[in-house]
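Enquirer: structural data only, the sequence is not supplied:
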C-alpha cells in the first residue's frame, strides 16, 4: 500500500500590503490549491482572487535558474567574484558614491536588512533605494514630519469600529480586496456607518460609498484643509488634545483660516457640488470615530507629503487618533514595503527607524562595527537613475524589481542602464524587461522557497515560510548579499547561516539603546532559537518589555516621538499638479486592475487571472471619445513628448471629462506597446522624492488597423510580428489579442512558418476579409488564428476546450472553420468571476431569470462567493440589465 505524504505550511501572501495568511497543503510533491489561514488576524481565512490562485504561479516557466555573466552560464563562485571584483574596482577608482542598489518591497525583511547593512555600513554608500519610493515614500515623510517617526497609528480593526470611513486615493476593492471585504462586512453590521470615497473616477470601491466625491485630480489637500477650516469655523476642534499633545496649532490655524472661504468656494476648488461637499463636512463633524484610509492616489504626487500632512493635521486637530475607529491610515502597496521602511531600505533612512543624526549614526556604527558607515542620505530613485545615465554611478545592482516598466520616463531608465558600466540583476524571473539588460544575472529564490518575515500595513510581522525547494541554483537574497559582503573582506559581519540569525540581529538593533525613545522596538523577539523563529506567530510591533504581545495602536497615550513628545502640525498650502504644456490636453491616471499585480511576472502565469482583463486599456469619457474620434473597442494611441503606447479603448462615464485611465501592469513581455511608464514625467515630491505617477499630460488618437485577430497556440510564440499584440495564458493554451495593418497573407505565412510540420485547415472569406487558419499535428490542434476587419472574438471558450480535448473529429474540423461552437457547447463570454471562471453570459442570463442581487447570483452560480472581488462588477451587471 502506497503512503501519501501530506505536509502543511502556514505562510503569508506575496502580493499587497494587507499581509494575508495562506495555508499550503502539499500532497507528496504536489501543491494543492491554496487556502486562507483561518487563524491569521489579517484575513481570518479569506483570500482575494490573486491569493486564491497562488498555486497556479509556481511553475518554472521563465524562471531564472542559473547565474550568468554576459549571457553565459557560470557557477556561483564566478558570478559572485565578478560582482565583488567590479564593486571593489569601482569603489577604488570612483568612491562608494559610484555604486547603487535598487531594491523592492517584494524582499523579505531579512534580505532587506542584509543589503542595507552591506551598502550603508560597509560599502559606505547611501545610494540604496527601493521601489517603495514609488509607493509609500510620501506617507513615510508625512508621518515623520508630524509624529517624529514613521509610525502607522492604527490597525485593521479600526476600519470595523469607525462610524465614518473616508477612502481617498485608493481603489481598495481591487487593490486591497480583503480589507475592502472587511469594510463591506462592517457596513453591513453597522448600517449607521457612512463611507465617503474620494476619487476623480468612479471605481469598484464606489460600490460601497454613500457619497462619491469625484474631485479635481490632485486637489486632495484642498479637501482636507476645507474639512479642517469647516471644523474650526464650527468650533468643533478638540482644543484639549491640541493644547496637551500638539505644537504649531496657532500657525496652522492662521493658515487654514486664510484659506477657508466657505463651502461654495471650496466646492469650486474641488470641482464638486456644494451639496455633496456639505454632506461630507456634516458627516465628518457628526462622526468622531473616523478613519481616513489612503494610498497611492495621495502618495504618488508632486505634493504627496503635503497631502498626507493635510490628512494628519485634520485628525490631530479633531483628536481622531490613538482611539478605536479613529486614525489616519496609509495602506502600503507591497507585501513588505513596511519591512523595508523598518530596516532602512530607503536612501534617506539609516536603519531600524534611525536616520543620519549624529547620535543615530554613532549608535548604528557601534552596533554594526561598521568601518565605512555612510555619512548621509543617498540618491532617491529618480535621481539615482539620472545619475546612472549621467555616468556618475558606474555599478548598479537591481533586486526583485522591474524599473524599466515601473519608473517614470521608463525609456530614459532603459537608456541609463544601457550606458552603465555594470548592471547586476537578482531576480527569480529571467525574462523581465530589466533582466534582459543585465550584465550579471543572479537567480533568486521566489515565494514558496524563501524563508523570513514581512510586515503588513498595520505593523504586523508575519512569517513567510518555504514549502518548496529552490529550483536550479536559485538562492535566497540574504545569502547572495552575505556572499558579496564576505568577498569584500567583511566575513564576520556577514557570517549568517540562517535567516533566523539575520532577524535576531535586526531585532537586537531595534532595541539597542532604545528605552522607549524609538517607536520600532523588537527586543522582545530577540534571542529566539531557530525553532522558535520557525514557529513565530503574527504580531504587531513594538514587541518589548512594555508590550510583550505587541501593540495594537499608537498614540492612545498622547505621546509622540518628536523632541517635545508632542505631535507637530505642518502648514500645508495646497497646490494643483501641473503637466508639461506640450504633453497633451488630457490627464492620464494610472493604477492596478483587479487580477494583476505589478509587472505581471507572477499573476500572468495564472490563466484564471490573465483572462479577466486580457489587454492594456484606456478608460475615456464619452465626450472625450467623441472629441478625439475614439470608438468603443478601438485601439487608441496614447502619446506625449516622451513616448507612446497602444491600448484598447473603453468608453465610460465613470471617467471625468478631460481625464483618462491606463493600467500600470503591461510590459514588453505581455504587450507590443503597453509600458505606460514611458509616458510619465520625472516630476516628484521635493520632500519624499515620490514621482507624480497619477497626473500625466497626454494626447490620444485612433490607431486604425485593417484587421483584428485572435491567436491560440499550444506553445508560447513570444512577440508577434504585427502592429499590436497582447499575451496571456489560458487554461489550455497561450492566447494573443492581435491587430494590424499588415497584409493578412503575411500573418498567415508567419503562422505557417511557426509550425512547419503542421497540416493546415484554412477558410477564407474575401468578401468579409475574414481568415481562419488552424494548425493540426497528430490530429491535435496546435494553433488557431482568426482575422477579421472588426470582430472581437469574445466567444472563444469552445475553442479553448478544443485544445483540452483529444483528437479532432471531422465534425469539429468543420465547426472550427465555420468559426462557431459545436452544438451543445456554451460559451461563457468575458470572465467576471475569476475564482470560479464564471463569465458574463451566464450571469446576464441569471439576472434575466430573476436574480436581482449579488447574493442571489452567488447562490446560483457561485460567483462572488469566494474572495468577493467581483461583487462590484456583479452589481453593475444587475444595474445594466435593469436599465435595459
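Expert: Right, received. Where do you want to start? Computed from a predicted model, the values in this text were never measured in an experiment.
Enquirer: use CA for all of it now, contacts and neighbours both
Expert: Noted.
Enquirer: wait, what's in contact with residue 355?
Expert: Residues near residue 355 by CA atoms under 8 Å, 6 or more residues apart in numbering: 348, 349, 361.
Enquirer: for residue 362, see how far away it is.
Expert: Going from residue 355 to residue 362 by CA to CA, to the nearest Å gives 11 Å.
Enquirer: can I get the contacts of residue 355 in CSV with distance to residue 616 and secondary structure?
Expert: What follows is the contacts of residue 355, written out as CSV (distance: CA to CA, whole Å; DSSP: H, G, I helix; E, B strand; the rest coil):
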residue, distance to residue 616, secondary structure
348, 35, coil
349, 36, coil
361, 46, helix
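Enquirer: can you lay out the residues you listed as TSV showing distance to residue 118 and neighbour count?
Expert: Formatted as TSV, these follow (distance: CA to CA, whole Å; neighbours: other CA atoms under 10 Å):
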residue	distance to residue 118	neighbour count
348	16	23
349	14	23
361	15	20
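Enquirer: residues contacting stretch 637-654, please?
Expert: Contacts of stretch 637-654 (CA under 8 Å, 6+ apart): 201-203, 409, 582-584, 615-622, 625, 630-636, 672-676, 678-681, 697-703, 724.
Enquirer: now swap in stretch 499-509 and tell me
Expert: Contacts with stretch 499-509, where a contact means CA under 8 Å, 6+ apart, come from 109-110, 113-114, 343, 352, 364, 367, 451-452, 478, 496, 521-523, 525-530, 533.
Enquirer: let's bring in a second model and compare:
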C-alpha cells in the first residue's frame, strides 16, 4: 500500500527486513520487503522458530495496513474552543512536563498514572516504568495486558514463585495430548493451532477442547467438554482427586520439588468430592469427564494450554492454579511434550511483564518487597522510588472518575473501548487535569474523549526494539520504514519528557539498543539465579550485536547466552526454598444469570480476522470480508424464546450499558449465553461498543476483570429497511440508523439498517453529490432506492436501500467499485446488482489469506472435491494459517448432505 505523504530522507533499500508480527502473542517472524514508496511486501520468516514461515490472515495482510491516511503525524494540542492545533515537539513536550509538574506539586505523585499497552516494545515499556516508578515516584503504571493475562501472572507467581511459562512451542509438536482450556486457538492463535493439528495428523496426538461454546477450534478434535461457565476450577480439582485416588501422582517429584500438596488435595476433595459432584457443577456427563480424566492421566506427554476463557474471570487465578496443580502432582512440567502453557493475547504482553508494566510489579520480574524496592532503586539511582503496589486498570479508571488521579498518559491503547463499563471510562477521561495520549492513529474512541495533547507515535514498520512471545522468546522488531513527518518512537517521547522533568542523566539513552542493554543489566543485577528473568548475556550487547540479535528464550544469563527452552523439570522454582507451592483454592462461584431481568450471560472475545479495536485490521478490505458486521451469537432455541431471527437485530442490555448487534444463530452456543466480539468501536459502528455492556467485577488476586459472563438481557430491535453504501470518502447516514463501517478496495462501505425511507436517502445523496452524474432507481411505494454516482467517468459512490430482508448481495457492486478501469457504462446492470465483467459472484469470503469466496468452494465440492485438502490443492484455501479449515469442512458437509438428500 502506498503511503500518502512523502518520507523524509532517502528511501530504505528494497531488501527483506526480518521483524516480528505486531498481533498476538505467538510472535511470528516476518519478512518485510520495502517497495520504496512507503509500503512493503509481507511474508512469513521461515527461519523464525515461532512460526517457521507461516502467517495467519492478519499477519499476511499487514502490507495492506501501512498507509498514512489514518495516521496522526504532528503533535496536537487542544485549544480553549475544543479544537486541535498543530504544535512543534518542543512545545508539546514542555506542555506534558509542565502539566505533570503542576499535578504533582498540587496533588502529589500518586495523582499521576500511565496506562500502557502490549503493543509497546520492551524498550518503550521499560522507560515508561522507570520514569513513573523510580523518578516521579508513583506506582500507578498499568497496562491493557491486565485485561489479557494478569490471572496467569498471578497464578504462576502464587504457585511457581515467579511469572514463568515453563515450556516451549516445540512441546506442541511432541505432545501426545493437548488440552485447550478456554481457548479458541483456531481463530486467536491459528499458527500454533496449525502446529497442533499437524502433530495430530502426523503423530496421532489427541486434542481435547474445554469451552462453554463450540468454537472453530472444537470442530476437528478428539473430545469437546462444553462445561458450564466458570466451572474450570471444579473440573481440574476433580482431576487432581482422580490422580491421587488412583496412585497416578509422581511421589518423587512432589517430595523433592513441591510443598502444600496434602493441603491442596484436601481442598480439592472439598471442591470436587465425587465425579457426580463435578458432573453437576460443570453440567457435563460423568462418563465424558471420566474419559477425559483417564486420557489425561494415562498420557505422559500432556500440554494443557489456556487463554482468555481462563484468564478473563473473577476466579481466573484459581483456574490457572488448578491446572498447575495437576501438572505438578504428576511431574509433567518442563519436559519435552508436556507442561502447562499460557497462550498470551498480545505481541508484547510478556515483555511488559518483564519490565514491570503491571501495577503490582517492578522491573525484571521483581515485586514490592522492601529488598526488591531497594535493589531497583539502587540500580536506577532513583530519587523517589514507589513504595507500594499501584492501581490496576479497572481501579485506576475508578480513581480517575473519583478525581484521585488527576493526570493520565495513555500509550498505544484504546481504553474507552476495551475496558469494562467503557461509557463510564470515556466520561471519566474528560475530567482529568492533564490527559495525554501517545498514538499513531488520528481518531479513535479514546481520542474522542478530548485529550489535552496528542503525541504522534511510531507504528509497526517504523518501530525498532524487542518483543517477547508466549514461550519467553525475545525477538527483534526492526524498522523497515522511515518515520513519517514528525512521528517519533515512544521511547524517545518518554525520555524527552523525563529530561524536562529534571532527570536527564537517567534518560540519556542513545537509542533502543542502550535501553535494552540497561534492561538486561538490571535483570542480572544481584540475581545469581534467584530470579527467573535473567538476560544478563545481553547486558553488554553493542548496537551492532543488538541489531543482529536472533530470537532467544529467556532466561539467558551470562553463562547461558543461547537461552533456556524449558524450566522446572528438575525443580528449581523461584520461591524462598526452591519448591513450588500448591495452594488451597476458593470454591468455584459458578457464573449464573443475576435475575429474571438479566437472564443471559454475555461472553466477549475475538474474531478470526480482526484485532483489538480495528485501528489496524480495519484498514484491510480482505480482513473485513469474512465478518463485516458486529453480531451477537445466540443458540437457536434462545433466539426463538426471545423472538429473534437470523440476520435481524437485538439489543443486549444490563446495568452498565447496551449495544445493538446483528443476530447470528449458532447451535454451538450454550443455552442461556451470548457471544459478542470486542472489536467494534464508536469509530466503526453505531451501536457496537461491547465494552460498554461488560461488568467490572475483578479477580481478587490478579485484578483481571470478568469479561466472559456479564448478566444481560436481550430483545428484538426492528428496522424498516436495510442497505449498503460504498463511497470514496465518508458518507453520513440519516439520524437513528444502525451502521457498521468497513474498508473496501477504493474507499469505505457502510452496511446499515434504518427507518428512513427512500425520500430521505434520495435527499441525502443529492445534497452530498450535487456536482456529480447521478443515476437512480426509485420505488417509493415499495420502499426501495438505488443509485450510482459518477464523476469523471469513475464510480464515486453507490447506494442500495431495500425493505428489510430484501437486499441483494453486494459483492458484484463492491467489485465494480474496486476496479478503477470498470467505467460503469452499464449503470442499470450495476444497479441491478449484476456483475459488469461477467464474473460469477464470489459470495462471502471464507479464506482471507487467499481471498477465496464461498461460491468457489461450493463449486469445487460440487465438482468432486472430497476433502479440505483437495480444496487447498485446487484453490489454495486453507493452506496458509488454516483458520478457515473448520468453515471449509462445514461447507463440505453441507454439500454432501445436499447430494445425499
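Expert: Received it, and whenever you're ready, just let me know what you need. Given the structure is predicted, the values throughout are model-derived calculations rather than measurements.
Enquirer: picking up where we left off before, could you tell me which of the contacts of stretch 637-654 of the first structure are located in strands?
Expert: Counting by DSSP state E, the contacts of stretch 637-654 of the first structure place 617-620, 635-636, 697-702, 724 in strands.
Enquirer: nearest to residue 122 of the first structure, of these?
Expert: residue 697 (42.8 Å; CA to CA).
Enquirer: residues contacting residue 594 of the first structure?
Expert: By CA under 8 Å, 6+ apart, the neighbours of residue 594 of the first structure are 173, 174, 175, 869.
Enquirer: likewise residue 558 of the first structure?
Expert: Neighbouring residues of residue 558 of the first structure by CA under 8 Å, 6+ apart: 245, 322, 566.
Enquirer: which ones are touching residue 622 of the first structure?
Expert: Counting by CA under 8 Å, 6+ apart, residue 622 of the first structure has contacts 651, 652, 653.
Enquirer: again, only using 6 Å
Expert: Residue 622 of the first structure is in contact with residue 651, counting by CA atoms under 6 Å, 6 or more residues apart in numbering.
Enquirer: any idea how far the aligned partner of it in the second structure is from residue 594 of the second structure?
Expert: Aligned counterpart of residue 622 of the first structure in the second structure: residue 636 (TM-score structural alignment). Per CA to CA, residue 636 of the second structure is found 22 Å from residue 594 of the second structure.
Enquirer: same question, residue 728 of the second structure
Expert: To residue 594 of the second structure, residue 728 of the second structure is 46 Å away according to CA to CA.
Enquirer: higher neighbour count, these two?
Expert: With neighbours defined as other CA atoms under 10 Å, residue 728 of the second structure and residue 594 compare such that residue 728 has more, 16 against 13.
Enquirer: residues contacting the residue with the largest distance to the centre of the second structure?
Expert: Distance from the C-alpha centroid of the second structure, by CA atoms, centre = their mean, peaks at residue 781 (46.4 Å). Contacts for residue 781 of the second structure (CA under 6 Å, 6+ apart) come out as none.
Enquirer: do the same with residue 626 of the second structure
Expert: Residues counted as contacts of residue 626 of the second structure (CA under 6 Å, 6+ apart) are residue 845.
Enquirer: which residue in the first structure lines up with it?
Expert: Match for residue 626 of the second structure (TM-score structural alignment): residue 612.
Enquirer: doesn't its match lie inside a strand?
Expert: No: assessed with DSSP: H, G, I helix; E, B strand; the rest coil, residue 612 of the first structure is coil; it does not lie in a strand.
Enquirer: what is the neighbour count of residue 118 of the second structure?
Expert: Per other CA under 10 Å, the neighbour tally for residue 118 of the second structure reads 30.
Enquirer: quick one: what's aligned to residue 323 of the second structure in the first structure?
Expert: Aligned against the first structure by TM-score structural alignment, residue 323 of the second structure finds its counterpart in residue 311.
Enquirer: kindly report the same for residue 294 of the second structure.
Expert: So residue 294 of the second structure corresponds to residue 282, using TM-score structural alignment.
Enquirer: what's the helix or strand for that match?
Expert: Using DSSP states H and E, residue 282 of the first structure falls within helix 274-286.
Enquirer: how about that helix: buried residues?
Expert: 274, 277, 278, 280, 281, 283, 284, 285 (16 or more other CA atoms under 10 Å).
Enquirer: that helix: what's the following helix or strand?
Expert: Downstream of helix 274-286 of the first structure, the next assigned helix or strand under DSSP H and E is strand 290-294.
Enquirer: so that next one versus helix 274-286, what angle?
Expert: Between strand 290-294 of the first structure and helix 274-286, the angle comes out at 120 degrees (axes from the mean of the first three to the mean of the last three CA atoms, to 10 degrees).
Enquirer: how near is the aligned partner of residue 590 of the second structure in the first structure to residue 304 of the first structure?
Expert: Here residue 590 of the second structure is matched to residue 576 in the first structure, going by TM-score structural alignment. Noted for residue 576 of the first structure: a distance of 11 Å to residue 304 of the first structure, by CA to CA.
Enquirer: now do residue 602 of the first structure
Expert: Between residue 602 of the first structure and residue 304 of the first structure the computed distance is 29 Å (CA to CA).
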